[in-house]
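Student: build me a structure from this.
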Amino acid sequence: MMVPSLALEPRLYWLPAALLLTVLLLSFPFHSVAAGSEPGPRVQSLSERQLKRQQDRQRERDRLLVQAGQAFAAGQLEQAERLARRLTAQDRTDPDGLTLLAVIHAAQGQQELAGRMYQQALSLSPRRGDLLNNYGAWLCGQGGSAEALVLFDRALLDPQAPLLDLTANIGICAQKSGQWQRAEQALRQALGYDPDHPAVLLAMAHLQLERGDAMAARAFYQRRLAAAPADVSVLKLAIQVEEQLGDKAAAEHHKLRLEQARRADQGADAKVDQR
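Tutor: This next block holds a predicted model:
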């Protein structure tokens, strides 16, 4: 979560593994028994017990991962951390559990700890595109744009990489580092996956304004307003664009909407504080 400012950029996208989890049933092949021979009941029984234990562990792992992800999405960071720690206590080599812990620590402001968790997760599965994307998004948010872009390039080599979020992150991070051509190429690629992606449209509007094309910036911020409810970041950008274009009426209109959005945010914060 970034502090709102006139130069606010869209947030980088990470993928909480628990929210993307597909629960897989484990399957184990049974060895065939030669014709005329009797199966060894003890071996078969042991195999069944092993299978059940494996399936029970997998179900418990999946349950904790999903519940931790749901708690995080609901803003229940302490509960999410407890569940994620139970998960990693069961298996310290689970990259999904470590990644979720990293995301939680980052949300808690414990950036050094988050970085260590991301590194541990990636060391266990160094070619997984989602892990590379997650760590890269965090690095870019911490000012490590160059290192993040290297990780994003590695993520693109994974056929299972989350291409929408990955290309959006490449565009936003390249923009942060002043690589405008690469930023535009990646953001347009992301819009090819989702033409109405609010964060990507906002990033494109910022990029066009930085390049001095206020008319193009207007087109993209208007698409952003059509794609999702207005928030403080897009309204601030809209004011800046319209002031550059000299449209005082449009700028005043967006200033009024900005004040309304701020009051709504303050009201929501007050409701949270009263709970």
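Student: going forward, measure contacts and count neighbours with C-alpha atoms only.
Tutor: Will do.
Student: tell me, how many residues neighbour residue 79?
Tutor: The number of residues packed near residue 79 is 16, by other Cα atoms under 10 Å.
Student: that one: what's it in contact with?
Tutor: When the contact criterion is Cα atoms under 8 Å, 6 or more residues apart in numbering, the partners of residue 79 are 68, 71-72.
Student: highest neighbour count among those residues?
Tutor: Busiest of those [other Cα under 10 Å] is residue 68, holding 32 neighbours.
Student: what's the closest non-adjacent residue to that residue?
Tutor: The shortest distance from residue 68 to any residue other than its chain neighbours is 4.4 Å, reached at residue 80 (Cα to Cα, 6 or more residues apart in numbering).
Student: so which bits of the host helix or strand of residue 148 are buried?
Tutor: Secondary-structure element containing residue 148, defined by DSSP states H and E: helix 145-155. For helix 145-155, burial by neighbour count (16 or more other Cα atoms under 10 Å) applies to 145, 148-149, 151-155.
Student: sequence B follows; please return its structure for comparison with A:
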Amino acid sequence: MMALQVTRKVDILTPLGALYYNTGRYEEALQVYREAAALQPDSTDIWLALAQVLAMAGRTKEAEKMTLDIISREGSCIECYRLLSAIYSKRGNYTEALDALDRALQQSPSDVTVRAELYFSKGNQLREMNQLDQAFESYKLAVELKPDQSQAWMNMGGIQHIKGDYAAARMYYQRALLLSPGSKLLKENLAKLDRLERRLTGGA
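Tutor: As a prediction, the model looks like this:
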């Protein structure tokens, strides 16, 4: 009977913690998740939620330690590596952030969306490090898995734009625009390309 009461209590606490987290009330979220973790100390999901709240509350050292603790118990925790990557990236430790994403990919996530998101994040990380060719390849892997990732198409266009391959840039921007027809940024980027190409061909 006791076990049932504990489960029922955790079932109430977890969505409450999520509600506080989503409304930016991190202290309350921490209290609720700590209570849930005390009731179910072997629940990876609860500890991970707690680490995410700590990270969002700016307590990244605690969040990092907690996430590494979870990984030491459950090495295949893909979300743990994603969180670590976000923490390292926030600190500007891009190499470590990249390593965490690679370790997540090494777990061979079966969910295509998760794999695509990891390649997309990896592309963003590489772009931050100015490794544009590798970033492009990573975005390409993301859209091969999930062709509806507008942001990945746009970033591929952006990389080609920087490299001066305007025809390829236009193709990727247009692909992104099909998926996000309301994007002001995409329209601005295409307009920039038009101006560049007009200048190159000696037009007005």
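Student: related to what we said a few turns ago, surely the residue nearest to residue 68 of the first structure and residue 66 touch.
Tutor: No: with contact defined as Cα atoms under 8 Å, residue 80 of the first structure does not count as touching residue 66 (9.9 Å).
Student: contacts for stretch 170-187 of the second structure?
Tutor: Residues from elsewhere that reach stretch 170-187 of the second structure, judged by Cα under 8 Å, 6+ apart: 148-154, 156-158, 189-190, 193.
Student: show me what contacts the most centrally placed residue in the second structure?
Tutor: Nearest residue to the geometric centre of the second structure (Cα atoms, centre = their mean): residue 121, 5.1 Å. With contacts defined as Cα under 8 Å, 6+ apart, the neighbours of residue 121 of the second structure are residue 101.
Student: hang on, the earlier thing: save the contacts of stretch 170-187 of the second structure as a markdown table, and put in neighbour count and distance to residue 88 of the second structure too.
Tutor: Shown next, in a markdown table, are those (neighbours: other Cα atoms under 10 Å; distance: Cα to Cα, whole Å):
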| residue | neighbour count | distance to residue 88 of the second structure |
| --- | --- | --- |
| 148 | 16 | 28 |
| 149 | 21 | 24 |
| 150 | 22 | 25 |
| 151 | 18 | 22 |
| 152 | 29 | 22 |
| 153 | 25 | 25 |
| 154 | 25 | 25 |
| 156 | 26 | 24 |
| 157 | 28 | 27 |
| 158 | 23 | 25 |
| 189 | 18 | 30 |
| 190 | 21 | 33 |
| 193 | 19 | 34 |
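Student: could those go into JSON lines alongside secondary structure and distance to residue 110 of the second structure?
Tutor: Rendered in JSON lines, the data for the contacts of stretch 170-187 of the second structure read as follows (DSSP: H, G, I helix; E, B strand; the rest coil; distance: Cα to Cα, whole Å):
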{"residue": "148", "secondary structure": "coil", "distance to residue 110 of the second structure": "19"}
{"residue": "149", "secondary structure": "coil", "distance to residue 110 of the second structure": "18"}
{"residue": "150", "secondary structure": "helix", "distance to residue 110 of the second structure": "22"}
{"residue": "151", "secondary structure": "helix", "distance to residue 110 of the second structure": "22"}
{"residue": "152", "secondary structure": "helix", "distance to residue 110 of the second structure": "21"}
{"residue": "153", "secondary structure": "helix", "distance to residue 110 of the second structure": "23"}
{"residue": "154", "secondary structure": "helix", "distance to residue 110 of the second structure": "26"}
{"residue": "156", "secondary structure": "helix", "distance to residue 110 of the second structure": "25"}
{"residue": "157", "secondary structure": "helix", "distance to residue 110 of the second structure": "28"}
{"residue": "158", "secondary structure": "helix", "distance to residue 110 of the second structure": "30"}
{"residue": "189", "secondary structure": "helix", "distance to residue 110 of the second structure": "35"}
{"residue": "190", "secondary structure": "helix", "distance to residue 110 of the second structure": "36"}
{"residue": "193", "secondary structure": "helix", "distance to residue 110 of the second structure": "39"}
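Student: and which of these is nearest residue 53 of the second structure?
Tutor: For those, the minimum distance to residue 53 of the second structure (Cα to Cα) is 26.1 Å, reached by residue 151.
Student: residue in the first structure paired with the closest one?
Tutor: Structural correspondence for residue 151 of the second structure with respect to the first structure (TM-score structural alignment): residue 199.
Student: same thing with residue 6 of the second structure?
Tutor: When the first structure is aligned by TM-score structural alignment, residue 6 of the second structure is paired with residue 57.
Student: any idea which helix or strand carries its match?
Tutor: Once you assign secondary structure using DSSP H and E, residue 57 of the first structure falls within helix 41-73.
Student: hmm, back to that, so what's the residue count around the match of residue 6 of the second structure?
Tutor: As a burial measure, residue 57 of the first structure scores 14 neighbours (other Cα under 10 Å).
Student: show where the helix holding residue 148 of the first structure falls in the second structure, residue numbers please.
Tutor: The counterpart of helix 145-155 of the first structure in the second structure, counting by TM-score structural alignment, spans residues 94-104.
Student: quick one: that stretch to chain centroid distance?
Tutor: Using Cα atoms, centre = their mean, to the nearest Å, the mean C-alpha position of stretch 94-104 of the second structure is found 12 Å from that of the whole chain.
Student: repeat for stretch 100-117 of the second structure
Tutor: On the basis of Cα atoms, centre = their mean, stretch 100-117 of the second structure is displaced by 11 Å from the centre of the chain it belongs to.
Student: what are the buried residues along that stretch?
Tutor: For stretch 100-117 of the second structure, the neighbour count (16+ other Cα under 10 Å) marks 100-105, 109, 114-117 as buried.
Student: tell me which residues touch residue 97 of the second structure, please.
Tutor: Contacts for residue 97 of the second structure were tallied using Cα under 8 Å, 6+ apart; they are 84-89, 125.
Student: hmm, which of those are the buried ones?
Tutor: Buried among the contacts of residue 97 of the second structure (16+ other Cα under 10 Å): 84-89, 125.
Student: got a markdown table for these, with secondary structure too?
Tutor: Output for these, formatted as a markdown table (DSSP: H, G, I helix; E, B strand; the rest coil):
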| residue | secondary structure |
| --- | --- |
| 84 | helix |
| 85 | helix |
| 86 | helix |
| 87 | helix |
| 88 | helix |
| 89 | helix |
| 125 | helix |
